[in-house]
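Here is a sequence together with a model predicted from it:
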Amino acid sequence: MSVSRILLAFGLVAAMGACAPQPQPSQSLPDDQIAAQVYRHDGPPSLTLYTMVNNSNGSGAHTSLMVNASQRVIFDPAGSFRHPRIATKNDVVYGVTPVMEDTYTRFHARETFHVIVQQVEVSPEVAEEVLRRILVAGPVPRAQCALSTSSLLRDVPGLDGAIRTTWFPNQLADQFGSLPGATTQRLYEYDDADRFKALESFDPDRVKASRAAQDADKAE
């Protein structure tokens, strides 16, 4: 085997490890329960790419995509953001209110990982097309988070072919960041490395009250 093939094999192994969270119980809900959780955000149509990055070596650990269209959802392929109080079906997280979005990013950002948050405003037609593709994507096999997300975006009309398919979260982040008007932020948290401890006690009402109290303190 050539050196280049050996390096490629190691790279694919790393990518497969990146989107291979510990197994979680299925949270696939009936359609009527999903419909009850639909949330429509009043912000502009947009796409938000999340890339979870290992703080030790800089490798990409996970990719997910939020779309704000006729409803706001997160495509969390082979992800681990699952809880009985979170409406999910086929790797799609529904009801992404500001509180839910905040919880999602803070769930992934911790002592060992940070989150790159990249957002780009798009036309309503582009947002709706991406939403349609997400809703029919179906559950994604482990290790294919970046591949499934990049494949979904690759030929979306209006993105001008800027996204190419890739197995690697960091490569997808680089491509997404080159879209016209894209913004990039990095979220660092230093909570316990075990993110599931926070998710076990997830309570949207409690989180909302806590955030409101923090905002009030800052305003004083």
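It's in. Just so we're clear, the structure is a prediction, and the values are computed from it rather than from any experiment. Numbers count the residues shown, from 1 in each chain.

For the rest of this, base every contact and every neighbour count on C-alpha atoms.
Noted.

where's residue 79, which helix or strand?
Using DSSP states H and E, residue 79 falls within no helix or strand.

Hmm, residue 18 and it touching each other?
No. Counting by Cα atoms under 8 Å, no contact exists between residue 79 and residue 18, whose distance comes to 10.5 Å.

Which neighbours do these two have in common?
Counting by Cα atoms under 8 Å, 6 or more residues apart in numbering, the shared contacts of residue 79 and residue 18 are residue 62.

ok, residue 129 - contacts?
residue 156 are the contacts of residue 129 under Cα under 8 Å, 6+ apart.

Leaving aside the residues adjacent along the chain, what's closest to residue 28?
residue 89 (4.2 Å; Cα to Cα, 6 or more residues apart in numbering).

try it against this one:
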Amino acid sequence: MLRRVLIALALPLFLAACGADNKWASDEAVRTARYVSEEQPSISLMTVIGLNRGEGGHSALLINGSQRVIFDPAGSFVHPRAPERHDVLYGITPAMRNVYIDYHARDLPGERYYVTVDTVPVSRETADIAIRAAEGNGPVNKAFCAVGTSKVLSATPGFQGAPGGFSPIRLRSWFLTLPGVRTEEYRDNDPRLVHGDLLKMNDGSLHAYDR
């Protein structure tokens, strides 16, 4: 009982960038958006990290297999050319990947985050297993992004040791021990990114649109 109380009290402190969604794009939208990359199949852990205290703000996966998708558990990112089904974003072209990263790499009052992208090369078969695990996971509750990310990784060959729990930082620390991992870091106004316009909607959510 005490453990449940402590978890309940701690949850508001975790994952400021995480949201909740239960979206289901149409078959036509997903089919039209499908993007196949010529890059080597891979699985990338994307971690949003606070600039001030180094706290974990969000965890997500960029998966490049028979198509490239982002598993964005409990994420708040929305784009008209990235249809979403239960936290899986389709149509992840190079530009869309950059818009997604740019959306999370913020240096605003009260919202100061940078993004790390840690990539491990895998076989096409392994990447597709990860995509199917993400598609079969279902929507993730608010503040459970690291939990959902770990669950998908744990269902993927070579990633079964992913630690559970609510900490994106702990999950990233484990991911960095994997063989062949390559790391990139992005901050606000990074010239490598396609900078998106963030439009605040009536419900307070932020929607990203590339210029």
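Now that the structure is in, tell me what you want to look at. Keep in mind that what you see is a predicted model, and the values were worked out from it rather than measured.

before we move on, the earlier item: from residue 197 of structure 2, how far off is whatever residue of structure 2 lines up with the residue nearest to residue 28 of structure 1?
Taking TM-score structural alignment, the alignment pairs residue 89 of structure 1 with residue 85 from structure 2. Here residue 85 of structure 2 is placed at a distance of 23 Å from residue 197 of structure 2 (Cα to Cα, to the nearest Å).

These two: which has the busier surroundings?
Ranked by neighbour count (other Cα atoms under 10 Å), residue 85 of structure 2 and residue 197 place residue 85 first, with 21 against 15.

hmm, back to that, touching, the match of residue 89 of structure 1 and residue 24? I think so.
Yes. Between residue 85 of structure 2 and residue 24 there is a contact under Cα under 8 Å: 4.2 Å.

Specify the local secondary structure of the residue most central in space within structure 2.
Centroid-nearest residue in structure 2: residue 60, 2.1 Å away (criterion: Cα atoms, centre = their mean). Put simply, residue 60 of structure 2 is strand when judged by DSSP: H, G, I helix; E, B strand; the rest coil.

hey, which strand is longest across structure 2?
strand 111-121 (DSSP state E).

how big is the offset of the helix or strand following it relative to structure 1?
Counting by DSSP H and E, the next helix or strand C-terminal to strand 111-121 of structure 2 is helix 124-137. Superposed on structure 1, helix 124-137 of structure 2 shows a mean distance of 1.1 Å to its aligned residues (mean Cα distance after the TM-score superposition for structure 1).

Any buried residues in helix 124-137 of structure 2, and which?
By neighbour count on 16 or more other Cα atoms under 10 Å, the buried set for helix 124-137 of structure 2 is 124, 126-131, 133-135, 137.

likewise stretch 144-158 of structure 1?
Applying 16+ other Cα under 10 Å to stretch 144-158 of structure 1 flags 144-154, 156 as buried.
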